Each structure stands twice: as structure tokens, then as C-alpha cells.
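[1] need coordinates for the following:
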Amino acid sequence: MTAQLVCSTGDLAPEEAMKVEVDGANGPVEVALARDADGGWHAISDVCSHGAVSLSDGEVEGCLVECWLHGSQFDLRTGAPLQLPAMRPVPVYPVTIDGDRVLVDVDVTVTAGTH
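    This next block holds a predicted model:
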């Protein structure tokens, strides 16, 4: 699969997140699409690696998203957990901005330092 349209650039303000579902090679993937404080776009797995709840329902601050259930924080750029109780990272997916279209590719995961 390739990058797929998930929303338009006007759908999220900085430090906001929303849940989107993207078709992947192995079926639908729940993604937390977020904008950081500087307006950058990020896509990570919407499922917290600790409590299996929606990260898009959490607070976005700077380049972090905080899980609303137990307070785990994840770096939107790398998926790395920065606050316990989460200890495992979440997948990060590439985001492409094409005009006012926001596209995400869930068949490719980004590793730290590659985007």
C-alpha cells in the first residue's frame, strides 16, 4: 500500500490529536495523528503500549502525547516511552503533506533518526 489520505491540514490545530483508521497490508490500523507545538505532523500507533487505550484521547504538549489512563508519555517523533508505566515504544508512521492533504503510510514504520 501507499500513503493514504486521512484528513486535511485544517482539521487539527497545533497540540491536538485525532484518531484515524488507515488500511494496511494486514488490515485496518488505528493511528493517532497529532500536531506538535510547532505545527509539525506526526502519526503513531493509537494504542498505548501499556494500557491498550487510545493515545489520541490524551493531551499533546510539545512533541509528546500523554496517555489519559495511566500518564505514560510518548515522543511523537520516535514513539519512545518517556514516562512510566509504559516501557515499550509504539510504532511511528511517515506523514506526507501534499497541499492541504495529510497522508499516512502504515505499511512503513519510521525509526528514530530516519525522518
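
[2] contacts, neighbours, all on C-alpha from now
    OK.

[3] next up, the contacts around the nearest residue to residue 10 once chain neighbours are set aside.
    Leaving out its chain neighbours, the residue that sits closest to residue 10 by CA to CA, 6 or more residues apart in numbering is residue 100, at 7.5 Å. By CA atoms under 8 Å, 6 or more residues apart in numbering, residue 100 lies in contact with 8, 9, 10.

[4] second input sequence below; structure requested for side-by-side comparison:
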Amino acid sequence: MSEEPAWIAVAAVDDVAPGATLEVVAGDAIVALANVDGEIYALDGICAHQGGPLGKGKLVGCTLTCPWHGWQYDVTTGRQMLSDTIRQSRYQLRIERDTILVRLSDV
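    Got it, this is the predicted structure:
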């Protein structure tokens, strides 16, 4: 029986203002945090196209645009906006006190 992945503290809530993104490291993964109207989402921070840094991209509403080549993702689902088959992994996220924790298992 395998163990559940651990919760990893990655940032303070104040580090990701509404409408902002943040690139963080959780274990050996790069994670993009995105704050949509006070709700924070965590997804694989490496763009499926050519490995761009999604956590350094631009967030408009729930659409995150990769800064390298403009690929866009819905942060609430991980879905690439022009494809039904391309999807970034989304990670479980919880907030304890003022700390954002992620678990590296796809939701």
C-alpha cells in the first residue's frame, strides 16, 4: 500500500495577491500558484509546449498565459485553452494559518 504524498509548505498567502502568479518549488517539482479572486490554484509550473515557466506568466481571470510562447491554460481545470486533450496537472492545495501547502498528487 502506497503512502499519500506529503503536504509541502511553498509560500505565504500574501505572496500571491489576487490576479497574480508565483513560481515555487515543492520537493522536486516546479509549481505555478495563481490567485483568482482570492482562490489560489496550484498546477504543474512547466508549460506542456516547450517547458516555459507558467508561474511567471500573466493571469487574466482564470486564464494563465505562458510567458515564452503564449500557450494559455485555465488554472481551475489545468486545460490548455485550445485543446481538449492537453492538460497541466493540478495539485491539491490547502491553507494553514497564512501558509500555502501543496500535495503533489493530481486532482
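
[5] as JSON lines, the contacts of residue 100 of the first structure with neighbour count, distance to residue 31 of the first structure and secondary structure would be great.
    What follows is the contacts of residue 100 of the first structure, written out as JSON lines (neighbours: other CA atoms under 10 Å; distance: CA to CA, whole Å; DSSP: H, G, I helix; E, B strand; the rest coil):
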{"residue": "8", "neighbour count": "14", "distance to residue 31 of the first structure": "15", "secondary structure": "strand"}
{"residue": "9", "neighbour count": "16", "distance to residue 31 of the first structure": "16", "secondary structure": "helix"}
{"residue": "10", "neighbour count": "9", "distance to residue 31 of the first structure": "18", "secondary structure": "helix"}
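
[6] between the residues you listed, which sits nearest residue 2 of the first structure?
    residue 8 (17.4 Å; CA to CA).

[7] show me what the closest one aligns to in the second structure.
    The equivalent of residue 8 of the first structure in the second structure is residue 12 (alignment by TM-score structural alignment).

[8] against residue 50 of the second structure, how distant is its match?
    When distance is defined by CA to CA, to the nearest Å, residue 12 of the second structure is 29 Å away from residue 50 of the second structure.

[9] all strands for the second structure, in order.
    For the second structure, the strands defined by DSSP state E cover 7-12, 21-26, 29-36, 39-44, 58-60, 63-65, 72-74, 90-96, 99-106.
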